[in-house]
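**Q** My questions are about this predicted structure, shown below with the sequence.
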Amino acid sequence: MKKNIAIIMGGYSSEYQISLKSGNVVYKSLDKDKYNVYRVHIFKDKWVFVDPYNREFPIDRNDFSVPLNDTKITFDCVFNAIHGSPGEDGFMQAYFKLIGMPQTSCDAYQAALTFNKRDCLSVLKPYGILTAESYYLNLGDTINETEITAKVGLPCFVKANKAGSSFGITKVYKTEDLKQAIDIAFKEDDEIIIESFLDGTEVSVGVITYKGKTKVLPITEIVSENDFFDYEAKYLGKSQEITPARLTKDQEAKVTTVAKKVYEVLKMKGYSRSEFIFKDGEPHLLEMNTVPGLTNESILPQQAAEAGLSMQELFDSAIEEALKNNT
C-alpha cells in the first residue's frame, strides 16, 4: 500500500521562495508508484494542501490532516523542505514530535542549535572544531567599533545569527562601514555574529544518513565571482561550484573527518550541509544547514549525483530513514 507523503515548503523567512522551489523538485522527483505525494504550503497566515490544480485546502493542525470533501487525508511521513523558520529552527520538528508524525529532518533540539550560528559554534569548540574568531551583538547593545575590530580584525563578516541564504550578511573592510552592516544584519535577526575573515579555499560538505549509516558526500569547492558566497553567488549563477573539490588528499581527508565528527557529535539525522574554509591547511567550520537547498542547481543534489545517487534515491532514502526511526 502506498504511503501518503506531505512535502512542507514555504516558511516564514526571506528564504520562502527558495523553499518552494526545493519542495516542488521533491514533489516531481518522488516515486509516484511508491508514494502518494502532497504539497503543503506553510505560511504565517495559512497552512494549506495545494492540489495539482493549485486549489488550496486548509490543514487541520490538531493532527496535520486535510479534510477533503467527505474524507480525511492523513499522512505517513512529512518531507521537510522549509529553509529557515519554522522548518529549520526546530518549531516544525517539535510540532511533529508532539503529534507523533515522522519527518525527514533532524530533531527539534538539533535544528534549533544549528540554526543559531553562535550557539552551534560554541557547542562544537570543546570538541576541537576550529572556527573563525567571533564577536557577538544583540539588538540594543552598545556598538564599540574599536573593540570589534580589535577582536576580529578587518576585513570581517557581519552576519545575522539566525538566517540563511546569506540574507543579512556583509563583508566589511573599513571600521566606518561597520554600523551600516550591523543595521543590515539586524533587519534579519535581533542577534548578530561578527567573524574574522578566513582567507582560503571554501568548501561545502554534505553529510546524510543513508541506509542507516553516516555518509559523507563528495565535497564541493565554492569559487564566488562576487566578494564572497552571497545570495547572487548561491542562486543567480555568480559562482563556480566544483564537485569534487580540487583538494589535496590530506585536505580531503581532514574535512571529511571533521564534517562527519560534527554530524555525529550533534546527533544529527537526515540531510546536512556544512561550510568550511581552509586556513593554514586546516578546515574551519562556518555553519551547518539542516534543510539545505534541494533544487537541481543546489549543492547537496550535485554532491549526491557525484556519489551516484539520483534525486529519487536521495529523497526516498530520507523518507525511509524517517519511517524507520519512528517505529
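**A** Received the coordinates, thanks.
**Q** all contacts plus neighbour counts: C-alpha atoms, from now on.
**A** OK.
**Q** three-state assignment of Cys106?
**A** Put simply, Cys106 is coil when judged by DSSP: H, G, I helix; E, B strand; the rest coil.
**Q** Verify the contact between it and Glu264 for me.
**A** No - judged on CA atoms under 8 Å, Cys106 makes no contact with Glu264 at a distance of 11.8 Å.
**Q** And the two? Which one has more around it.
**A** Shown here are Cys106 and Glu264; by other CA atoms under 10 Å, Cys106 has more neighbours (23 against 13).
**Q** Give me the packing partners of the host helix or strand of Ile42, helices and strands only.
**A** If you go by DSSP states H and E, Ile42 is part of strand 35-43. On a contact count with 3 or more CA pairs under 8 Å, 6 or more residues apart in numbering; DSSP states H and E, strand 35-43 meets strand 3-10, helix 16-29, strand 46-50.
**Q** Alongside the first one, take a look at this:
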Amino acid sequence: MKDRLKVAVLSGGFSAEDYLSRRSGALILEHANRDKYLCSLFDWNAAGWVAESAPGEPDHIIQRHESILAAFATPKRFDIVVNTLHGEMECDGQLQGMFELAKQPYTGNGRASSIIGMNKILSKKIMREAGLLTPDWLALTAENLSENTDSIKAAADQFGFPLIVKAATGGSSNSILMADNEQQMFAAIKSLSDVYDEVYLEPFLDGLEYTVAVFGEPGDKPLTTLPVARIAYEGMLFDAAIKKADRYQVLVPCGLIESEQKELMRIAEQLHYCFRFNAFSRVDFRYAGGKPYLLEVNTHPGLGENSIVPLMLKAAGISWETVIDWLVENGLNRKMR
C-alpha cells in the first residue's frame, strides 16, 4: 500500500451549529477511502480545547490541545485539514486565514470569499450589483439602534408584517427571527443586536424555497452544479428547530419546469463567480410573485448525513467517496492566497 495522505478532520466549534459540524465530521470519517487517507479527528469544543483522536479511532483520544492554534502548530504534520466547521467564527475567514498563514492546505472556500460570503448584507449588495433579485433590506448597527427608530418604523411600513429580522453574520438558522407586529420586531432587533454587531430587516416572502449547490474553482474546468432541490418543511421559516430535528425534506425533482431550473442554476453559478468561491457553495431562493428572490449564499454547507447538500448529491447519484476525493484534491491544488 502506498503512503496514505495524513488527514485532520476538524469538527465541533463554538457556534450553535456544532452538532451539524460533528455530523459532517462523522460522515467524512465513515466514507473516506482508507486506502488513500489516514484520518485523525480533531474535535474543537466550546471551551476552546481541541481533542485529537487516534487515526481511524474517533473515540480514542490521544491528545488534548489547549487551543486551535496549538492543535495545528506543527508545520506539515498533516497533508490537509478537512474543515467541517459551521458558524460565524468558524467560517468568516479567521480560521481560513490561520491555515493560510501556516501554509496548511485545507478544504472549503478561501479566506477572502469566506469573509464576504459570511456577511449577508455585503452579499445582498453583491447580488444587487449583479442585477439579481433579493428582498429589500434595512441595515442596522448595534451602536445606533436608538437613533434609527423612525427608519425602522418606516421600513416596517414599507415591508409590512410579518417581516424578517436577521443578523448580518452567523448561521441564519440560529440568527433569524420573524416578527408579526411592531412590538415583536423591536424585541427581535434587541435580541439579535445583543449578540451581533449588525442586523437587518427584510420583508417576508411567502413562497416555496429552493436551493442550488455548486462545486468547483472557476477556471479551466467547468463547474459542477447539482440539480435544483426544493426544501420542504412545515411552518413559515426554515429555522434552527426544524433543521436540528431533521423535520424537512430535500425534494429532487423540485417541481419547477426545466427553464426555471436552468435559470436558478445559472444564477447560482453566476454568484459562485461573483464571490470567487473556490470550493463549493449553496444558494437559497424563494419564489414570490412568480420570481426567484435570492435569500443568501452558504459558504460552507453542512455535510452531515441529513444535511441538504449530501441529500442533493445522493439524488444526483454522486458518491461520498467521489466528493471527499474532490474536496481533498481541490484543497491540495489551491494556491494559498
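**A** Cool, the structure landed. Note that the coordinates shown come from a computational prediction; the quantities given were computed from them, not determined experimentally.
**Q** so how far is Thr74 of structure 1 from Arg246 of structure 1?
**A** Separation of Arg246 of structure 1 from Thr74 of structure 1 (CA to CA, to the nearest Å): 47 Å.
**Q** My error: substitute Cys156 of structure 1 in the last question.
**A** Counting by CA to CA, the gap from Cys156 of structure 1 to Thr74 of structure 1 is 49 Å.
**Q** quick one: which of the two has more around it?
**A** Taking neighbours as other CA under 10 Å, Cys156 of structure 1 and Thr74 compare with Cys156 leading, 24 against 16.
**Q** counterpart of the more buried one in structure 2?
**A** In structure 2, Cys156 of structure 1 lines up with Leu163, judged by TM-score structural alignment.
**Q** Quick one: residues contacting that match.
**A** The neighbours of Leu163 of structure 2, taking CA atoms under 8 Å, 6 or more residues apart in numbering as the test, are 156, 178-180, 185, 201-204.
**Q** and if we set it to 7 Å?
**A** Leu163 of structure 2 makes contacts with 178-180, 202-204, as judged by CA atoms under 7 Å, 6 or more residues apart in numbering.
**Q** Quick check: ChimeraX command selecting the buried ones in these.
**A** Selection of buried members from these for ChimeraX, criterion 16 or more other CA atoms under 10 Å:
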select :178,179,202,203,204
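**Q** Roughly how far does the corresponding residue of structure 1 for Glu258 of structure 2 sit from Asn4 of structure 1?
**A** Under the alignment (TM-score structural alignment), Glu258 of structure 2 pairs with Lys249 of structure 1. Distance from Lys249 of structure 1 to Asn4 of structure 1, counting by CA to CA: 44 Å.
**Q** max-length helix in structure 1?
**A** Looking across structure 1 with DSSP state H, the single longest helix is helix 249-265.
**Q** Please name every helix or strand in contact with the next helix or strand after that helix.
**A** Heading C-terminal from helix 249-265 of structure 1, the first helix or strand you meet, by DSSP H and E, is strand 271-279. Counting by 3 or more CA pairs under 7 Å, 6 or more residues apart in numbering; DSSP states H and E, the packing neighbours recorded for strand 271-279 of structure 1 are strand 202-210, strand 282-289.
**Q** Sort out which residues of the first one are buried, please.
**A** Neighbour counts over strand 202-210 of structure 1 (16+ other CA under 10 Å) mark 202-210 as buried.
**Q** so whatever helix or strand comes next after that strand corresponds to what in structure 2?
**A** Next along the chain after strand 202-210 of structure 1, taking DSSP H and E as the criterion, comes strand 213-216. Using TM-score structural alignment, strand 213-216 of structure 1 corresponds to residues 222-225 of structure 2.
**Q** more crowded one of Lys249 and Asn4 of structure 1?
**A** Asn4 (17 against 8).
**Q** how about the counterpart of that one in structure 2, what does it touch?
**A** Alignment note (TM-score structural alignment): Asn4 of structure 1 maps to Lys6 of structure 2. Lys6 of structure 2 makes contact with 37-39, 78-80, according to CA under 7 Å, 6+ apart.
**Q** could you redo the residues you listed as a markdown table and give each row neighbour count and distance to Arg22 of structure 2?
**A** As requested, those are exported to a markdown table (neighbours: other CA atoms under 10 Å; distance: CA to CA, whole Å):
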| residue | neighbour count | distance to Arg22 of structure 2 |
| --- | --- | --- |
| Tyr37 | 20 | 19 |
| Leu38 | 20 | 18 |
| Cys39 | 27 | 15 |
| Phe78 | 18 | 20 |
| Asp79 | 20 | 21 |
| Ile80 | 22 | 18 |
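**Q** what's the farthest-apart pair in the contacts of Leu163 of structure 2?
**A** Asp180 and Glu202 (12.8 Å; CA to CA).
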